[in-house]
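**Student:** Sequence plus predicted model, see below.
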Amino acid sequence: MEDAGEHYEEEFGELAVVFGDFHIPMRATDIPEQFKELILPNKIQYVLCTGNVGSRDTYDWIKSISNQCHIVKGDFDENTEYPEFKIVTIGSFKIAIIHGHQIVPWGDEEALYNQLRELDADILISGHTHDQIASKVDKKYILNPGTITGAYSPLKRNALPSFLLLEIKDKLINVYLYQLQNDEIKIKQTTITK
């Protein structure tokens, strides 16, 4: 008899939520309720986080979503156990995660692409700019979830709360870009192929 979980993964792939730049409690008070209602424990296989987590409660919430949780160190994180970068393989994709403060100039696509090549990955997930991005450079991809809380940054004072959801199949990823605009969730979608 076929396991219902196996059928689900074949049909929908594995899910990874991507977020970062919480800055709780320094620059934001909480994650928007609309996002908390969507991001439920045991529904998502992977959590990929670009750092700047902030409070212990926020860290505990992140860890409650999945036991496959990958967090890198942001420039404001005090937790010294977070690595500077992390490489995770999901499906046939090698995904590198960094915070992004290491990139000069911040958010520069060419500098991000050079980092991606240096880490020898298919996809680079970077935060720091608080600006949500999904772009293709050459045959590789650069993703930025933005800031899940809408925290301000020197680069973007009026950042919208945002995160990414990746639906990962063997050689294809559907990327869903979630943004909260005027208390309404807006979703854009793009596809990554190998």
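**Tutor:** Done, it's in. Residues are numbered from 1 along each chain as shown.

**Student:** switch to C-alpha atoms for all contacts and neighbour counts from now on
**Tutor:** OK.

**Student:** where's residue 50 relative to residue 184, distance?
**Tutor:** 24 Å (CA to CA, to the nearest Å).

**Student:** no, scratch that, I was asking about residue 65
**Tutor:** Distance, residue 65 to residue 184, by CA to CA: 23 Å.

**Student:** which of the two has more neighbours?
**Tutor:** residue 65 (19 against 9; other CA atoms under 10 Å).

**Student:** this is the other structure I want to compare:
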Amino acid sequence: MLVAVVSDSHNNSEAVDLAKKAIAKCDALLFLGDGESDLEKLTEGFKGEVYAVCGNCDFKMMNPVERIVILNGKRIYMTHGNKYNVNFGFNSIYYRGREVDADIVLYGHTHIPMIKHEGDMIIMNPGSVSSGRGIKFQRSIGYLKVAENQPVEAFIEELK
């Protein structure tokens, strides 16, 4: 199962169009907030499962602040990240992941793409589809390859 991990679209229609093309090949979409109003356009015609959380710029809060999704036996914790001070490190979000027994912790907010392996847990920030702050990519999208009884493969690609 190929899962797209998208965050921080911030009502940028060009970014949403690019992300829409990138997720077309995926079986599921995990949206990490700051662009809830983009979800309808982003998922128009998308055949896979869609799970979303709200971010600090999503004033209507149409989705929960955090959620747990189980895909192919892997427990995935999703949140935007602002409530866990991710601008200053990922200790708080790491411990939240441990509290909820997550195999994978996903967050956005910083616009900086990152994958970290902490023991048996993967922590990923896919960056931002609208305006990245990472050195490598201006815009980025994350992916998870999730198969039962197999290690998860996490990777980030430039969105262009």
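**Tutor:** Now that the structure is in, tell me what you want to look at. In this text the structure is predicted, and so the values were computed from the model without any measurement.

**Student:** Burial check on the closest residue to residue 135 of structure 1 other than its chain neighbours, number of neighbours?
**Tutor:** Counting by CA to CA, 6 or more residues apart in numbering, residue 135 of structure 1 lies nearest to residue 142, which is 5.3 Å off, once chain neighbours are set aside. Taking other CA under 10 Å as the criterion, the count of residues near residue 142 of structure 1 is 20.

**Student:** Residue 142 of structure 1 maps to what in structure 2?
**Tutor:** Aligning on TM-score structural alignment places residue 142 of structure 1 opposite residue 123 in structure 2.

**Student:** wait, what's in contact with its match?
**Tutor:** 94, 104, 105, 106, 114, 115, 116, 117 (CA atoms under 8 Å, 6 or more residues apart in numbering).

**Student:** out of those, which is most surrounded?
**Tutor:** residue 106 (28 neighbours).

**Student:** Quick check: the counterpart of that one in structure 1 vs residue 190 of structure 1, distance?
**Tutor:** Taking TM-score structural alignment, residue 106 of structure 2 has residue 125 as its aligned residue in structure 1. Residue 125 of structure 1 sits at a distance of 15 Å from residue 190 of structure 1 (criterion: CA to CA).

**Student:** can you give me the helices in structure 2?
**Tutor:** All helices of structure 2, identified by DSSP state H, fall at 13-23, 39-43, 91-99.

**Student:** ok, for the aligned residue in structure 2 for residue 92 of structure 1, nearest residue in space, not its chain neighbours?
**Tutor:** Matched to structure 2 by TM-score structural alignment, residue 92 of structure 1 sits across from residue 73. Distances taken as CA to CA, 6+ apart put residue 148 closest to residue 73 of structure 2, at 5.9 Å, once the chain neighbours are dropped.

**Student:** ditto for residue 43 of structure 2
**Tutor:** Nearest one to residue 43 of structure 2, counting by CA to CA, 6+ apart, is residue 20 at 7.0 Å.

**Student:** For the nearest residue to residue 47 of structure 2 once chain neighbours are set aside, grab the count of nearby residues.
**Tutor:** Ranked by CA to CA, 6+ apart and with sequence neighbours excluded, the top spatial neighbour of residue 47 of structure 2 is residue 27, at 7.5 Å. Neighbourhood size, residue 27 of structure 2 [other CA under 10 Å]: 16.

**Student:** Tell me which residues touch the residue mapped onto residue 27 of structure 2 from structure 1, please.
**Tutor:** If you follow residue 27 of structure 2 across to structure 1 using TM-score structural alignment, you land on residue 45. Applying CA under 8 Å, 6+ apart, we find residue 45 of structure 1 in contact with 14, 15, 16, 66, 67, 68.

**Student:** Was I right to think residue 130 of structure 2 contacts residue 18?
**Tutor:** No. Under the criterion of CA atoms under 8 Å, residue 130 of structure 2 is not in contact with residue 18, lying 9.4 Å apart.

**Student:** Looking at those two, which is more packed in?
**Tutor:** Neighbour count, other CA under 10 Å: between residue 130 of structure 2 and residue 18, residue 130 has more, with 24 against 17.

**Student:** what separates that one from residue 4 of structure 2, distance-wise?
**Tutor:** For residue 130 of structure 2 relative to residue 4 of structure 2 (CA to CA), the value is 15 Å.

**Student:** same check, this time on residue 33 of structure 2
**Tutor:** Distance from residue 33 of structure 2 to residue 4 of structure 2, by CA to CA: 14 Å.

**Student:** Give me the distance between the corresponding residue of structure 2 for residue 103 of structure 1 and residue 28 of structure 2.
**Tutor:** By TM-score structural alignment, residue 103 of structure 1 lines up with residue 84 in structure 2. The gap separating residue 84 of structure 2 from residue 28 of structure 2 is 25 Å, by CA to CA.

**Student:** In terms of packing, which of the two has more residues around it?
**Tutor:** residue 28 (22 against 18).
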